[in-house]
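Chemist: predicted coordinates and the sequence they were generated for:
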Amino acid sequence: MSDYFIAILLGIIEGLTEFLPISSTGHLILAEQLIGAAFPSTFETMIQLGAVLAVVVLYFDKLWSVIISLPQNPASRRFTLAVVLAFFPSMGLGALLHDFIKSVLFSPLVVSITLVVGGFLILLTEKLRPKPHVLVVDDISISLGLKIGLCQCLALVPGMSRSGATIIGAMLMGVERKAAAEFSFFLSIPTMLGVFAFEGWHNRQQLLAQGGQDLLLIAIGFVVALITAIFVIKLFIGIVGRVGFAPFAYYRIALGLVMLGIFWPG
């Protein structure tokens, strides 16, 4: 199986899973292990920006209206500050623990365990969540945004899911499902821009080695993830509005148990 085909396959997996509460990074780690791919360590994190750009494409009107109204609109400033402040906790902690995360936690066994744990947390949240009092994403306050950003730190453990941690955290704090999902989408933009820049700079020598082959593989995965994610986001919002997050929880638990059977030592 050629590296180019594998890059396309992993790009599709990234686009399909980035905005679902099932962990895109976890799926990429498992997929690479199962097919025996030996890609650069930056591949999984850097192609995520491709999927995240789908948010810019689909929500361009919303984002542009916020940008041009920042000087005179307090609601736009509040929304922007909520997203920006939510970004900092995971970025700071991720930079601090970067080497530990990559060397210890990027493991199929860790992913398998956290898939199961996260699945049960989603089911528990769906059962115990309070009645929503924040019904639209524009009503998320600065302080609430920061609290959701703290929840995002859980996603530094592969398999927990960035979108899952932020959406479930927001729901537990009284945010309606759709609003929680949309805030998670917007929060992904600065988060993955930061990760992309950090990984690119931190691994610049490796990326430029071998005549730029690693960069080409990342570019292929990046573009495929973008195209795939555009179709997934709208579908995801529709599913959440109708049936909630329980189907994703059952999927996580089933996949995690199967992978535990494969990767458990001995």
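Modeler: Received, thanks.

Chemist: okay, CA-based contacts and neighbour counts for the rest of this
Modeler: Will do.

Chemist: where exactly do the helices run in this protein?
Modeler: In the chain, helices defined by DSSP state H lie at 3-17, 24-35, 43-46, 48-58, 60-68, 74-96, 98-100, 108-128, 142-152, 162-172, 177-202, 204-208, 213-243, 246-263, listed in chain order.

Chemist: so for the chain, the centremost residue is which one?
Modeler: With distances taken as C-alpha atoms, centre = their mean, the residue of the chain nearest its centroid is residue 162 (4.0 Å).

Chemist: could you export the helices of the chain as JSON lines, including distance to residue 134?
Modeler: Formatted as JSON lines, the entries for the helices of the chain read as follows, by distance: least, C-alpha to C-alpha, whole Å:
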{"stretch": "helix 3-17", "distance to residue 134": "26"}
{"stretch": "helix 24-35", "distance to residue 134": "27"}
{"stretch": "helix 43-46", "distance to residue 134": "31"}
{"stretch": "helix 48-58", "distance to residue 134": "21"}
{"stretch": "helix 60-68", "distance to residue 134": "18"}
{"stretch": "helix 74-96", "distance to residue 134": "13"}
{"stretch": "helix 98-100", "distance to residue 134": "34"}
{"stretch": "helix 108-128", "distance to residue 134": "16"}
{"stretch": "helix 142-152", "distance to residue 134": "10"}
{"stretch": "helix 162-172", "distance to residue 134": "9"}
{"stretch": "helix 177-202", "distance to residue 134": "8"}
{"stretch": "helix 204-208", "distance to residue 134": "42"}
{"stretch": "helix 213-243", "distance to residue 134": "15"}
{"stretch": "helix 246-263", "distance to residue 134": "21"}
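
Chemist: another structure for you, compare them:
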Amino acid sequence: MDFIELLKSAFLGLVEGITEWLPISSTGHMILVDEFISLNVTREFWNMFQVVIQLGAILAVCVYFFHQLNPFSPRKDAEERRGTWVLWGKIVVACIPAAIIGILFDDFMEEHLYNATVVALALIVYGVAFIVIERWRAHRFEARVAAEGLQAGSRPAGAHFARPAEDVEPTEGGDFGSITRLEDLPWSTAFGIGVFQVLSLIPGTSRSGSTIIGGLLLGTTRSVAAEFTFFLAIPVMFGASALKLAKYVFLDGGTFGMNEVSIMAVGCVVAFAVSLAAIKWLMGFVRRHTFTVFGVYRIVLGVLVLGYFFLIA
């Protein structure tokens, strides 16, 4: 067992735990990190590792939101249990588009898209998208304020609005949208967010970024978009991990010795611990701030990566 390889795995777990939930692309960051800090493993194991390490991150969601996701909780009444089953139904429906495309084109994407250039371009494109969408939402908010004669910084009665119109909270960086509670998320909107998730199959796009963008465009608040993104990750990541593990063992002929098991365990444990902190932080952040800062980060990182590989590497 190589201690240096375990340190590398722990660092990769740190990167995964932070970037999985922030809309900056965990897979993209893992590919970029591999350009500079490579595990001493086979390429087949690495292709599997960078997906399966997400299990640590997704277990953090299961722990953090256990009560909300548990339909058998004794603390819930019959109506709340039915609501939980409905939520799981919407999660499954939203998974269908990406599951179909992912299974059909997994080999093609792994061969042609998993490289630094694609990651950098995706970082830039969706970074611009975040900035444009947040500005568009801000302009709609300003128009709503002007139309209703509200003063900036005031809060109208029933803020967060339950009306089906474009709902706003008139505070700087306020969390506004027509769908303000996860319980009110329509089935059609859940499926629409799932369609946006297909974009995340391109490395560098960010699964959380694509679904959050979809939620914002379809009328959810940032907090609803982020929370549904967390829940949507559960079947997606478990399914993707199972697919990669099966491919590694049955198609690539991969094996798990003590070294491989140790690397995988360390990476998953670190990703789990870091993810708990990242989820808590992001849920507080989105209620008070826009996603513009993530858009700027993506653009800067994408430009730096392109500059490095075209001018230096």
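Modeler: Looks like it arrived, so ask away. None of the values given here were measured: they were computed from a predicted structure.

Chemist: tell me how the two chains score on TM-score.
Modeler: Once superposed, chain against chain, the TM-score is 0.93 (TM-score structural alignment, normalised by the length of structure 1); 266 aligned residues with a C-alpha RMSD of 2.1 Å.

Chemist: re the thing from before, trace the residue nearest to the centre of structure 1 over to structure 2, please.
Modeler: Here residue 162 of structure 1 is matched to residue 207 in structure 2, going by TM-score structural alignment.

Chemist: which one is its match nearest to, not counting chain neighbours?
Modeler: Of all residues beyond its chain neighbours, the one nearest residue 207 of structure 2 is residue 200 (4.6 Å), with distances taken as C-alpha to C-alpha, 6 or more residues apart in numbering.

Chemist: can you check residue 37 of structure 2 too?
Modeler: Nearest non-adjacent residue to residue 37 of structure 2, counting by C-alpha to C-alpha, 6+ apart: residue 8, 7.2 Å away.

Chemist: any idea what the one you found aligns with in structure 1?
Modeler: Using TM-score structural alignment, the equivalent of residue 8 of structure 2 in structure 1 is residue 6.

Chemist: ditto for residue 133 of structure 2
Modeler: Residue pairing (TM-score structural alignment): residue 133 of structure 2 is matched to residue 125 of structure 1.

Chemist: check contacts around its match.
Modeler: 168, 171, 172 (C-alpha atoms under 8 Å, 6 or more residues apart in numbering).

Chemist: try 7 Å this time
Modeler: 168, 172 (C-alpha atoms under 7 Å, 6 or more residues apart in numbering).

Chemist: what about it, distance to residue 235 of structure 1?
Modeler: As judged by C-alpha to C-alpha, to the nearest Å, residue 125 of structure 1 and residue 235 of structure 1 stand 22 Å apart.

Chemist: what of residue 120 of structure 1?
Modeler: 23 Å.

Chemist: show me which of the two is the more surrounded one.
Modeler: residue 120 (17 against 11; other C-alpha atoms under 10 Å).

Chemist: nearest residue to that one in space, please, no chain neighbours.
Modeler: Leaving aside its sequence neighbours, residue 120 of structure 1 is closest to residue 249 (6.7 Å, by C-alpha to C-alpha, 6+ apart).

Chemist: next, count neighbours for the one you found.
Modeler: Neighbourhood size, residue 249 of structure 1 [other C-alpha under 10 Å]: 24.

Chemist: do the one 10 residues further on as well
Modeler: Residue 259 of structure 1 has 19 neighbouring residues, counting by other C-alpha under 10 Å.

Chemist: verify the stated contact: residue 132 of structure 1 with residue 173.
Modeler: No. Counting by C-alpha atoms under 7 Å, residue 132 of structure 1 sits too far from residue 173 to count as a contact (8.1 Å).

Chemist: what lines up against residue 255 of structure 1 once you look at structure 2?
Modeler: Residue 255 of structure 1 maps onto residue 301 in structure 2, with residues paired by TM-score structural alignment.

Chemist: same thing with residue 86 of structure 1?
Modeler: By TM-score structural alignment, residue 86 of structure 1 lines up with residue 94.

Chemist: the aligned partner of residue 195 of structure 2 in structure 1: what's it in contact with?
Modeler: Using TM-score structural alignment, the equivalent of residue 195 of structure 2 in structure 1 is residue 150. Each residue near residue 150 of structure 1 by C-alpha under 7 Å, 6+ apart is listed here: 86, 89, 90.

Chemist: same thing with residue 89 of structure 1?
Modeler: Contacts of residue 89 of structure 1 (C-alpha under 7 Å, 6+ apart): 149, 150, 153.

Chemist: not counting its neighbours along the chain, what's nearest the first one?
Modeler: On the basis of C-alpha to C-alpha, 6+ apart, the spatially nearest residue to residue 149 of structure 1 that is not a chain neighbour turns out to be residue 86, at 3.8 Å.

Chemist: count the residues that sit near the corresponding residue of structure 1 for residue 289 of structure 2.
Modeler: Counting by TM-score structural alignment, residue 289 of structure 2 corresponds to residue 243 in structure 1. For residue 243 of structure 1, the neighbour count with other C-alpha under 10 Å is 9.

Chemist: measure residue 243 of structure 1 to residue 237 of structure 1 for me?
Modeler: For residue 243 of structure 1, the distance to residue 237 of structure 1 - C-alpha to C-alpha - is 10 Å.
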